[in-house]
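Engineer: no sequence on this one, just coordinates:
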């Protein structure tokens, strides 16, 4: 059953990643990969909140939303590819900023969502 829930979550997360990436990127005239940055940041927020809720959520819900949905929504491989593509294009500033901002913002988003959810759920 867990495998089915992961599959369902991924079936929603993957197309949502693609559509969100294209929608966000089409609104920016920049080399910076805003679409990938956006989906990864949202995924960090959601996964941080799920982790913060911890034992308050049943394991199947964590498999569906965390492993399935967030796993398919976020994309480390595309983040890596786009960073390398920027470096190949000699857009070193954008490559460095993509790496730095993605890591700091992602960790910050996860921590913010984790601590907020923890405070609400386990008050």
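Structural biologist: Arrived safely, thanks for sending. All of these numbers come straight from a predicted model, not from anything done at the bench.

Engineer: CA only for contacts and neighbour counts going forward, please
Structural biologist: Fine.

Engineer: Pull up the distance across stretch 22-35, start to finish.
Structural biologist: 6 Å (Cα to Cα, to the nearest Å).

Engineer: Show me what counts as buried in that stretch.
Structural biologist: 24-25, 32-35 (16 or more other Cα atoms under 10 Å).

Engineer: The structure to be compared is supplied as follows:
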């Protein structure tokens, strides 16, 4: 049963945040993204992948970045309160710039065009499976090592 029209409370629609309110977040993401991309580039210079072979560098960069995001999200959502710009800077910016799923897609394309279908398909399947496992393992390990079950509102949850 619904209330009569005269008793209903009208709630105004929320206004989207002004562009000025977005400047700190966009700045944090951009600065973090630059740092993450520079770190990824440094890794590719330090450990270049062989042409036509399994792209180990991109694979391990993505897996490592996903493990770190698992640790990071547990720390900032369950263990410790952080400044509101930490998540956009580090989570979206640094780790978004460090991990490189666009390069993953290009690597697959190159392997398939080079007739390395077996390697391309193995890479296609292994990367998301390893990345998801890394997020899960990073989150679970962090909960066990640093927070037990985390904050009071997460006790008993084993979702990640």
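Structural biologist: Arrived safely. Since the model is a prediction, treat every value here as computed from it, not as a measurement.

Engineer: Next, the contact list for the counterpart of residue 53 of the first structure in the second structure, please.
Structural biologist: Structural alignment places residue 53 of the first structure opposite residue 75 in the second structure (criterion: TM-score structural alignment). Residue 75 of the second structure is in contact with residue 142, counting by Cα atoms under 8 Å, 6 or more residues apart in numbering.

Engineer: Trace residue 34 of the first structure over to the second structure, please.
Structural biologist: Under the alignment (TM-score structural alignment), residue 34 of the first structure maps onto residue 56.

Engineer: for the nearest residue to that match once chain neighbours are set aside, helix, strand, or coil?
Structural biologist: Nearest in space to residue 56 of the second structure, with sequence neighbours left out and distances taken as Cα to Cα, 6 or more residues apart in numbering, is residue 49 at 6.2 Å. At residue 49 of the second structure, secondary structure determined by DSSP: H, G, I helix; E, B strand; the rest coil is coil.

Engineer: sorry, back to before: I'd say the match of residue 34 of the first structure and residue 43 touch.
Structural biologist: No. Residue 56 of the second structure lies out of contact with residue 43 (Cα atoms under 8 Å); the separation is 11.2 Å.

Engineer: before we move on, back to that, among the buried residues of stretch 22-35 of the first structure, which pair sits farthest apart?
Structural biologist: 24 and 32 (11.3 Å; Cα to Cα).

Engineer: Tell me how far the counterpart of residue 46 of the second structure in the first structure lies from residue 36 of the first structure.
Structural biologist: Superposed on the first structure with TM-score structural alignment, residue 46 of the second structure falls opposite residue 23. Using Cα to Cα, residue 23 of the first structure is found at 11 Å from residue 36 of the first structure.

Engineer: One more: residue 91 of the first structure?
Structural biologist: 17 Å.

Engineer: ranges for the helices of the first structure?
Structural biologist: 2-26, 34-53, 59-62, 71-73, 76-88, 92-121 (DSSP state H).

Engineer: dump the residue contacts of the aligned residue in the first structure for residue 30 of the second structure.
Structural biologist: Residue 30 of the second structure maps onto residue 7 in the first structure, with residues paired by TM-score structural alignment. By Cα under 8 Å, 6+ apart, the residues touching residue 7 of the first structure are 64, 68.
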